[in-house]
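In: okay, predicted coordinates and the sequence, questions at the end:
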Amino acid sequence: MTLRSILRKWTERYFSDEEAVILLIVLVLGFAVVIWLGGMLAPFFTALVIAFLLQGVVNMLTRRRVPNMVAVAIVFLGFVSLMLAMGFLLMPLLWNQLVNLVQETPKMLSNGEDWLMNLHTHYPNLIKPDEIQSWISSTAKQFTVYGQRAVSLSIASLGNVIGLIIYLVLVPILVFFMLKDREKLVNFVLSFMPEKRGLMNRIWNEMDDQIANYVRGKVVEIIIVGGVSYATFTFFGLQYTALLAVLVGFSVLIPFIGAAVATLPVAAVAGFQFGLTEQFAYILIAYGIIQALDGNVLVPILFSEAVNLHPVSIILAVLFFGGIWGVWGVFFAIPLATLLKALITAWPRSLHDTSVQEQP
């Protein structure tokens, strides 16, 4: 059997349906637009994601007999109010704590050096002095590099203030019109699709609720985990509470890895502030309880209808889509992996097989 015949049979099996070919073209064009024009169309995609999240709240209000325009107005004003509160209250607090943390970094490194030296004194065979100096110099060098990057980033970002203002104005406007004219926009997109849309409708119906539940559930999870972490850190008097709580909240975006990564700064700040005391142990125990409740109680409640994906598939999806689209790719890694799984499952296959002869 030649390669040409193999390709022909494979094409006949998977692309004999006209709708399958059209769907493949739509998917390829969609991914191409996002990959090559993602930076240019970032306000549009951001507004699309936000509108997708808010549409569930609009639907909930309309099911309670609230007029559509009134529901859209309520949801949109709530969204704008939340963004203003974050911009004027949360962001300055996070920035101040980040600046203070950077300023305290040399002192933390000095305390870490003293702690390692004391550890060497008590356990001389465990760590050698040259290893301690090598670790300290390497850490200091890394902090210097990160500091230079942060400074260069902040200086470069000064020239993008106008672009940021335009971004902040365009996104709310796009969100409003996407909510207000949702039916018109959906019908406009469908007008370019073929009349026969059995495969597309089947995949969309399978994915719509799952993606919506996942995205909204992930937002709720970030808020709950971040809020509980903030209350816990405040109770124990931990420094940089808001900054660490936001970090812990957003760590849930990366399955399996995020919780482990977020543990390092929490343990570092607690260790430098309290030392190896009972207070330090209590903070780590409380943080471990938060992570355990998140993984064993909150996640099953929020994602009870999530598609069953193998952990290897999830990690590969996070690495692949995160490498392409950064934070957005990490956020949508599981929905996109679920979409690929649904496509593979629902993709039409020809029942005709020329290699099998009909038996008399």
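Out: Structure's in. What do you need?
In: please make it C-alpha for all contacts and neighbour counts, starting now.
Out: Noted.
In: distance between stretch 82-98 and the chain's centre?
Out: Distance of stretch 82-98 from the chain centroid (C-alpha atoms, centre = their mean, to the nearest Å) equals 20 Å.
In: buried residues of it, list them for me.
Out: Leu94, Gln97, Leu98 (16 or more other C-alpha atoms under 10 Å).
In: out of these, who's nearest Phe332?
Out: Nearest to Phe332, judged by C-alpha to C-alpha, of those is Leu94 at 25.2 Å.
In: go through stretch 320-328 and flag the buried ones.
Out: Buried residues in stretch 320-328 (16+ other C-alpha under 10 Å): Phe321, Gly322, Trp325.
In: quick check, nearest of these to Leu153?
Out: Closest to Leu153, out of all of the buried residues of stretch 320-328 and judged by C-alpha to C-alpha, is Trp325, at 19.3 Å.
In: included below, for side-by-side comparison, is a second structure:
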Amino acid sequence: MLEFFDRWYKRKFSDPDSLMLLMLLVTVSLLLAVWGGILMPVIVAAIIAYLLDWPVVQLIKTGFSRTYASSLVLTLFIAISILIFVVVVPVVSQQSVNLIQETPQIWKEGQQWLLTLPELYPNFVQVDHIQKGLHGLNQKIVEVGEKLISASFSSLADLGALLIYLILVPLMVFFMLKDKQLLIDNIAKFLPNERRLIKQVGSEMNLQIANYIRGKVIEIVIVGAVSAATFAFMDLRYAVLLGVLVGFSVLIPYIGAAVVTIPVAIVALFQWGVTPDFWYLMVAYFIIQALDGNLLVPVLFSEAVSLHPIYIIVAVLFFGGLWGFWGVFFAIPLATLVKAVINAWSPPPTEPSENTEI
């Protein structure tokens, strides 16, 4: 067994470039594990800078200086963010409060409907089973409600941190955009001389992450806006809130679309019952999901490395469990990073010699 690992280590890491890549990955992982919470404003600023770098580059191509282009793009980004906060957030908040207030009534009607199942299907559903299931579910709902209340009180202590974010993050984004090349050169000074594989993985991931962030933000905006407009056109209650949920559901491939279907269907059932209006809405919703998966995603992520759905789901579960929201958001780029590292460590295919007959 020891000989096997010894051969594997020599095969993979006898090259100094491979060893330096391994050491860099271990160092970065330790930094994120130990100081990830402290460095979170820097990480958020880097994400926003990645998002805004493309329009800055386009303005530079038209003749703007990098300082002026960075200032203009960041100002527009802040203005749009404030507009969304002023226009969308109050509507979503109010609809959330209204939905929470009506949730007991929705749950009451749902229980009444479940209790009618034994009469409709006496051979398949028993009253005792329904009552036991409802009793256990009610206890779970109470526990979740208590956790949400305690979390809301504890989040008040993070208000000061939020104010710091609002000041520090835009400032860091500006300097990351303005002095991008200077920062890259300074970081390069800390890298070892044996950096061939580091450059290979870094250049690949730079393109992948930038494309992914821009594409994912565009997808969230388009899917959320189209869903909210469709729900409002069909006169569904809480249209904006549900549209926002559908938009953010694209962060979690496959799983998000399935989960967000539940609140959409519940609200529609509570409003209309099992009527043609309900089915029209669900058909429209599934059309939006189909267009997103088969048209929008291929267009936005045409340059992304294809990953098997199993790998994507495993990445979402693993990185989401490690880093929560940001782990879910970056699950696909991180899975792509793992794939790029594996490819970098894999030995190149042996080329056939000139004398080899084909």
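Out: Happy to help now that I have it. The structure presented is a predicted model; accordingly, all values stated were derived computationally and were not measured.
In: that older thread, make CSV out of the buried residues of stretch 82-98 of the first structure and add secondary structure and distance to Glu113 of the first structure.
Out: As requested, those are exported to CSV (DSSP: H, G, I helix; E, B strand; the rest coil; distance: C-alpha to C-alpha, whole Å):
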residue, secondary structure, distance to Glu113 of the first structure
Leu94, helix, 28
Gln97, helix, 23
Leu98, helix, 22
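In: between the residues you listed, which is nearest Leu293 of the first structure?
Out: Leu94 (25.8 Å).
In: which position in the second structure pairs with the closest one?
Out: Alignment note (TM-score structural alignment): Leu94 of the first structure maps to Val92 of the second structure.
In: nearest spatial neighbour of its match, chain-adjacent residues omitted?
Out: Leu241 (5.0 Å; C-alpha to C-alpha, 6 or more residues apart in numbering).
In: tell me the SS of the one you found?
Out: Following DSSP: H, G, I helix; E, B strand; the rest coil, Leu241 of the second structure is assigned to helix.
In: give me the neighbour count for the nearest residue to Lys196 of the first structure once chain neighbours are set aside.
Out: Leaving aside its sequence neighbours, Lys196 of the first structure sits nearest to Glu19 (C-alpha to C-alpha, 6+ apart; 7.3 Å). By the criterion of other C-alpha atoms under 10 Å, Glu19 of the first structure has 19 neighbours.
In: what do we get in the second structure for Glu19 of the first structure?
Out: Using TM-score structural alignment, Glu19 of the first structure pairs with Asp17 in the second structure.
In: doesn't Val201 make contact with its match?
Out: No: the criterion here is C-alpha atoms under 8 Å, and Asp17 of the second structure misses it with Val201 at 11.5 Å.
In: equivalent range in the second structure for stretch 144-164 of the first structure?
Out: The aligned range for stretch 144-164 of the first structure is 142-162, by TM-score structural alignment.
In: buried sites along that stretch?
Out: Per 16+ other C-alpha under 10 Å, stretch 142-162 of the second structure contains no buried residues.
In: then stretch 237-248 of the second structure?
Out: Quick answer for stretch 237-248 of the second structure (16+ other C-alpha under 10 Å): Arg237, Tyr238, Ala239, Val240, Leu241, Leu242, Gly243, Val244, Leu245, Val246, Gly247, Phe248.
In: run the chain-centre distance for it.
Out: On C-alpha atoms, centre = their mean, the centre of stretch 237-248 of the second structure falls 16 Å from that of its chain.
In: that stretch maps to which residues in the first structure?
Out: With TM-score structural alignment applied, stretch 237-248 of the second structure matches the range 239-250 in the first structure.
In: what's the matching stretch in contact with?
Out: 93-94, 97-98, 101, 221-227, 229-230, 233-234, 259, 262, 265-266, 269-270, 273 (C-alpha atoms under 8 Å, 6 or more residues apart in numbering).
In: any of the residues you listed buried? List them.
Out: Using 16+ other C-alpha under 10 Å, the buried ones in the contacts of stretch 239-250 of the first structure are 94, 97-98, 101, 221-223, 225-227, 229-230, 233, 259, 262, 266, 269-270, 273.
In: for the corresponding residue of the second structure for Ala42 of the first structure, give its distance to Trp323 of the second structure.
Out: Using TM-score structural alignment, the partner of Ala42 of the first structure in the second structure is Met40. Between Met40 of the second structure and Trp323 of the second structure the computed distance is 11 Å (C-alpha to C-alpha, to the nearest Å).
In: which neighbours do those two share?
Out: Contacts common to Met40 of the second structure and Trp323, judged by C-alpha under 8 Å, 6+ apart, are absent.
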